[in-house]
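Novice: starting from these lines, generate the structure:
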Amino acid sequence: MPAPRSARRTFGLTFAALAALTCCGPALAQPPASGDAGNAGEATGPALNVFRSRNVILTTDLPAEKSEALLVELETMLDLVGRFFGAPLRKPIPLLVWKDTAKWQGVPLPPEAAAKMREGGGVTIGSTMGLQNTFTGQFRATDASATAYASSRRGTPLHESVHAYCMLTFGGTGPVWYSEGLAELGSYFRQGDVSVRVSEPVMSHLQTSPRQTLREILDPNAVTGDSWENYAWRWALAHVLAYNPNYRDRYRPLGVSLMNEDGKLSFESVYGPMAREITFEYDFFLDVLEQGVRPDLIAWDWKGRYRPLREGRRATARLKADAGWQPGAAELTEGVVIEYAAEGEWSVGRDEPRPTHVTVLDDDYEEPKPEDDAEPTEPPPPVTADGGEDGRGRLVGAIFDPNDYTLSEEFELGAAGTFTAPASGQLVLRCRDKWGQLDDNDGRLTVRLTAVKTE
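Specialist: Have a look, this model is predicted:
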């Protein structure tokens, strides 16, 4: 089970602009600006070794094979984080990773790092130098340093390295909700893949525990390092904001502003006008959460058009198999009887579970198979809106109430027939499949609807 991780301590040296005044604060474990290992270089012992890659200076008691594998994993992640923000890492990250704490006896560590070693967690400690205008109070970071300390347990070195990247690149990590959500998000990064792939403890917690609200996640009084359970909820919000096309274009600019602490943007100023939509999609994401879920495929179409259907009126909906709920083109009144017919065929991919998240340091890690060694599979046969024998591929519907942002229970449809609207609101339709397996579906349907009876 993931261990809680500590707050990052960021101390700074501040040079006052437009005034001959220099202020400085204390710095814990402050690496030199050159990006060398700094005090991490003092963490040497007979059982410790230093390994280097382009962006990481790793001091560890891990064996060489595991250390080299970790460096490869870290380099891949840091490259993806840099691309995500459009800002490559400026200097190497000194990273200390422990597995057997007995081998670190006598090694000088900052108090925060020593505490995390006892707890089995991690912490990133850094400093920022910059210029502050004495008239406006505005601060501009000019240089930063960061050292990451981490247990080898479940992704902690990845998580702390994201914090170190943010400190070195932007001068800070932002408020807790963004800082910890991003660190978890970054530790799961995979090239060209925005689907959910988290550890089993995280998945189980999010599926079975009382849900944290957005207000609780955004609590300005929250402290970092509180619990891995809180980190899980922060990740869930980050995954929605970063990958859902309704919100993703605002997530990175907001983060840069928060990490720079320039005061230009806040969650309220960026996302406040769409708070109800975000709340609905965050809750919906958790309602359907499983390995493989993609926020871009289940994103709600808030711009969809719906035509009020009174007796004799018609509407036409066009649907994709590889998407979640889609506009059914009709706004219905509870009790109205709708006649429908679906034209076309679509196909659903194989019913196979999606993988969980493991790192190269986990006991259950297995080397991925080369794509050339993958067993060839037959493309799934197309089906009509009646679906296959297992029920997948069947046309189903629900009613969304745009006034109170609620979604009715799903009801079955098919290739043709009639149904009675169970509630008033907007008709939404989809191809039935497991929510984490939409990405390998294909095909489209056209659904024609006619109101044949109204009360």
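
Novice: drop to CA atoms for contacts and neighbour counts, all remaining ones
Specialist: Noted.

Novice: isn't Pro31 up against Ala146?
Specialist: Yes. With contact defined as Cα atoms under 8 Å, Pro31 and Ala146 form a contacting pair (6.5 Å).

Novice: which of these two has more neighbours?
Specialist: Between Pro31 and Ala146, counted using other Cα atoms under 10 Å, Ala146 has the larger neighbour count: 35 against 23.

Novice: still on that earlier bit, mutual contacts of Pro31 and Ala146, please.
Specialist: Gly126 (Cα atoms under 8 Å, 6 or more residues apart in numbering).

Novice: how far away is the closest residue to Asp61 other than its chain neighbours from Gln191?
Specialist: Nearest residue to Asp61, sequence neighbours excluded (Cα to Cα, 6 or more residues apart in numbering): Leu48, at 4.6 Å. As judged by Cα to Cα, to the nearest Å, Leu48 and Gln191 stand 32 Å apart.

Novice: who has more neighbours out of those two?
Specialist: Between Leu48 and Gln191, counted using other Cα under 10 Å, the more crowded position is Leu48 (18 against 9).

Novice: name the helices or strands packed onto the longest helix seen in the chain?
Specialist: Assignment by DSSP state H gives helix 64-85 as the longest helix of the chain. Other helices and strands packing on helix 64-85, by 3 or more Cα pairs under 8 Å, 6 or more residues apart in numbering; DSSP states H and E, are strand 49-52, strand 56-60, helix 156-170, helix 176-187.

Novice: buried deepest among those, which one?
Specialist: helix 156-170 (a mean of 27; mean count of other Cα atoms under 10 Å).

Novice: now that helix: how far from the chain's centre is it?
Specialist: 15 Å (Cα atoms, centre = their mean, to the nearest Å).

Novice: quick check, Ala321 in contact with Arg444.
Specialist: Yes. Applying Cα under 8 Å as the test, Ala321 and Arg444 come out as touching, 6.0 Å apart.

Novice: separation between Met129 and Tyr251?
Specialist: Distance from Met129 to Tyr251, by Cα to Cα: 26 Å.

Novice: got it, and Glu409?
Specialist: Counting by Cα to Cα, the gap from Glu409 to Tyr251 is 31 Å.

Novice: quick one: which of those two has more around it?
Specialist: Neighbour totals were compared for Glu409 and Tyr251, and Tyr251 leads with 18 against 11 (other Cα under 10 Å).

Novice: sequence B follows; please return its structure for comparison with A:
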Amino acid sequence: MVRYLVLVIVGALLLPGCGSSEPAAKPAPQAPPAQTTQAKPAESKPPEPEKEPPKMRSGNATFSKPPSDGADALGPNFFSGEGLRERLKVGRIEPEVQFEVDPAKLEANGIRTIEGTHVTIYTDLPSSPEIDELPKVFDAAYPQWCEYFRVDPVANNDWKIKAVLMSNKQTFKNAGLFPDSLPEFLHGYYQGDAVWLLDQPSDYYRRHLLIHEGTHAFMMILLGGAGPPWYMEGMAEHFGTHSWENGQLETRVMPPSKDATPMWGRIKIIQDEVAGGSALSLTRIMGTPQQSFLQNRPYAWCWGACAYLDNHSLSQEAFRDMVTQVRLTGGFSERLLNELGDVMPQLAESWELFVTNAEYGYDWQRNEVVYRDPVPFTGEVMTAEINTDRGWQSTGILLDTDSNFQISASGEYVIRNDGQAWKCEPNGVTIHYYKGKPLGQLVGALRGEPWRGGAITPLVTANEVGLGTNLYPEAPCVLFLKVNESPDQLGDNLGTIQVQIKRVEKQ
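Specialist: Down below sits the predicted model:
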């Protein structure tokens, strides 16, 4: 949790709201449902009998637009005053001191101190490599926070917070390290110049929680604010997802597997929500109220939104520029959406593809949709080339409704390399399946043109193409293609597929 200790000019009420979707360590917990199942592996099943090539038709399902969150409806002139701009300028503040340390009380209560450059940890946990290295983890995060949030690391090198890592709250109350002003919290809390953490049974998740709460402290003290709830918690989760190997820290990583991130479970939450028909759009996530973070669900969606916007080429620059506006709550999300404006249909489309195909190790760059300006179909035959190491790709050919079309595909490519290259053709390899179709099979979808969003993208449904199929446009549309492959497994693919589209008379 985080408690705001600065007044925001826009007058929004700032409430506590940070925690974890995971159970505490005492008593020893069972992992919640979000953690009990790993991401689904590629399916294996026997090949089905040959059948007539499927007929692909165009058509778009529609859905109602999400309501405005209302919190950011401050109008386009919100930033018009130079005085207001200056008052909202990010910068360091002096945090409220939460407690003074009495060495005698620490000793009397069996609390030891572990010092780092930017954190002092007070804990009742016994010494171990995993506990004693935590200040090094925190200090390794400091330059990464500075780089991302545009803070001068030298000028602020004296920044230091207190971290209370507890197996027993009462011990720290007795020692004066647990103020009465703290509310009840499940796992972690930030306030003023300190963070409080309940111990976790997972070494990974203990580090994650420390970096998560440290992100709150860094933003609130060195920037003077942390933005609206979805951004504040999403960024803390985004930095919290990390790797720590041989003393080297990397933050803002896409977790490679459930085993690498025990007790984290955000991917599983998104998978379950999508399966249950409860997927959230980006705009709905931006309207998440602070009080929602007493539950598991918002942490997953806000992490997903921040990680997605931070990594997508169409949103990355505008999203990262928002670090200059984190003293806002109202107005923040609206301004970001205004900046993204023209590319929001594409961003919303790729977001749908991420959440419907969320996997550990999801490759952000390779799964970006490749768009091409469509050109009208001319002559009798047109061709396209599809890269096997990318997700959905536009053929760039506008199909009209005057004719039907026949598509044929050829080429040999590598669909997997586990020390030995798996050779593949457009029909795929039938010794391995993904989502019920042969691994590496060419799949496609027809998407209406022009595309302005406002509907569920047809790209969420992959139709079999293989060596060939028939197309029956019901409206002007563009054919998108890709190989059938898990979104975390595109990196070892090699080669291209040659596609020929032929006009045929309507029967």
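
Novice: mind checking the TM-score on these two?
Specialist: Once superposed, chain against chain, the TM-score is 0.74 (TM-score structural alignment, normalised by the length of structure 1); 382 aligned residues with a Cα RMSD of 3.3 Å.

Novice: follow-up on the earlier one: following the longest helix of structure 1, which helix or strand comes up?
Specialist: strand 93-98 (DSSP states H and E).

Novice: which ones are touching Asn311 of structure 2?
Specialist: Trp364, Gln365.

Novice: in structure 1, what sits opposite it in the alignment?
Specialist: In structure 1, the residue matched to Asn311 of structure 2 (TM-score structural alignment) is Tyr243.

Novice: how much space between its match and Tyr340 of structure 1?
Specialist: Distance check for Tyr243 of structure 1 against Tyr340 of structure 1: by Cα to Cα, it reads 34 Å.

Novice: got it, and Gly86 of structure 1?
Specialist: 48 Å.

Novice: just the element for the closest residue in space to Val196 of structure 1 that isn't next to it in sequence, please.
Specialist: Leaving aside its sequence neighbours, Val196 of structure 1 sits nearest to Gly292 (Cα to Cα, 6+ apart; 4.8 Å). Under DSSP H and E, no helix or strand contains Gly292 of structure 1.

Novice: surely Gly292 of structure 1 touches Gly436?
Specialist: Yes. Between Gly292 of structure 1 and Gly436 there is a contact under Cα under 8 Å: 4.1 Å.

Novice: where's the match of Asn311 of structure 2 relative to Gln132 of structure 1, distance?
Specialist: 35 Å.

Novice: try Ser161 of structure 1
Specialist: 27 Å.

Novice: Trp300 of structure 1 now?
Specialist: 43 Å.

Novice: the helices in the stretch 201-350 of structure 1, which residues?
Specialist: Ranges of helices in the stretch 201-350 of structure 1, per DSSP state H, counting those that start in this stretch, are 214-217, 228-243, 248-260, 267-271, 275-287, 295-298.

Novice: out of these, nearest to Lys99 of structure 1?
Specialist: Nearest to Lys99 of structure 1 among the helices of the stretch 201-350 of structure 1 is helix 228-243; the distance by Cα to Cα comes to 19.1 Å.

Novice: mean shift between that closest one and structure 2?
Specialist: After superposition onto structure 2, the mean distance of helix 228-243 of structure 1 to its aligned counterpart is 1.1 Å, using mean Cα distance after the TM-score superposition for structure 1.

Novice: hang on, the earlier thing: the residue nearest to Asp61 of structure 1 matches what in structure 2?
Specialist: Checking TM-score structural alignment: Leu48 of structure 1 goes with Ile111.

Novice: who's in contact with its match?
Specialist: Tyr122, Thr123, Asp124, Leu125.

Novice: how does it look with 10 Å?
Specialist: By Cα atoms under 10 Å, 6 or more residues apart in numbering, Ile111 of structure 2 lies in contact with 103-105, 121-126, 164-166, 171-172, 175.

Novice: just the buried ones among those residues, please.
Specialist: Burial of those was assessed by neighbour count (16 or more other Cα atoms under 10 Å); the buried members are Ile121, Tyr122, Thr123, Asp124, Leu125, Val164, Leu165, Met166, Thr171, Phe172, Ala175.

Novice: tabulate those (JSON lines), appending distance to Leu347 of structure 2.
Specialist: Shown next, in JSON lines, are the buried ones among the contacts of Ile111 of structure 2 (distance: Cα to Cα, whole Å):
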{"residue": "Ile121", "distance to Leu347 of structure 2": "41"}
{"residue": "Tyr122", "distance to Leu347 of structure 2": "44"}
{"residue": "Thr123", "distance to Leu347 of structure 2": "44"}
{"residue": "Asp124", "distance to Leu347 of structure 2": "47"}
{"residue": "Leu125", "distance to Leu347 of structure 2": "45"}
{"residue": "Val164", "distance to Leu347 of structure 2": "40"}
{"residue": "Leu165", "distance to Leu347 of structure 2": "40"}
{"residue": "Met166", "distance to Leu347 of structure 2": "42"}
{"residue": "Thr171", "distance to Leu347 of structure 2": "49"}
{"residue": "Phe172", "distance to Leu347 of structure 2": "47"}
{"residue": "Ala175", "distance to Leu347 of structure 2": "51"}
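
Novice: what about Glu86 of structure 2, neighbour count?
Specialist: With other Cα under 10 Å as criterion, Glu86 of structure 2 counts 9.

Novice: out of everything not next to it in sequence, what's closest to Ala164 of structure 1?
Specialist: Ala146 (5.5 Å).

Novice: ok, now Ala232 of structure 1?
Specialist: Of all residues not flanking Ala232 of structure 1 in the chain, Val202 sits nearest, at 6.1 Å (Cα to Cα, 6+ apart).

Novice: whatever residue of structure 2 lines up with the one you found: neighbour count?
Specialist: Taking TM-score structural alignment, the alignment pairs Val202 of structure 1 with Arg266 from structure 2. By other Cα under 10 Å, the residues close to Arg266 of structure 2 number 26.

Novice: and what of Arg284 of structure 2?
Specialist: So Arg284 of structure 2, with other Cα under 10 Å, has 16 neighbours.

Novice: what's the counterpart of it in structure 1?
Specialist: By TM-score structural alignment, Arg284 of structure 2 lines up with Glu216.

Novice: identify the residues contacting that match.
Specialist: Glu216 of structure 1 neighbours (Cα under 10 Å, 6+ apart): Trp177, Ala222, Asn230, Trp233, Arg234.

Novice: surely the third one meets Asp219?
Specialist: No. Counting by Cα atoms under 10 Å, no contact exists between Asn230 of structure 1 and Asp219, whose distance comes to 11.5 Å.
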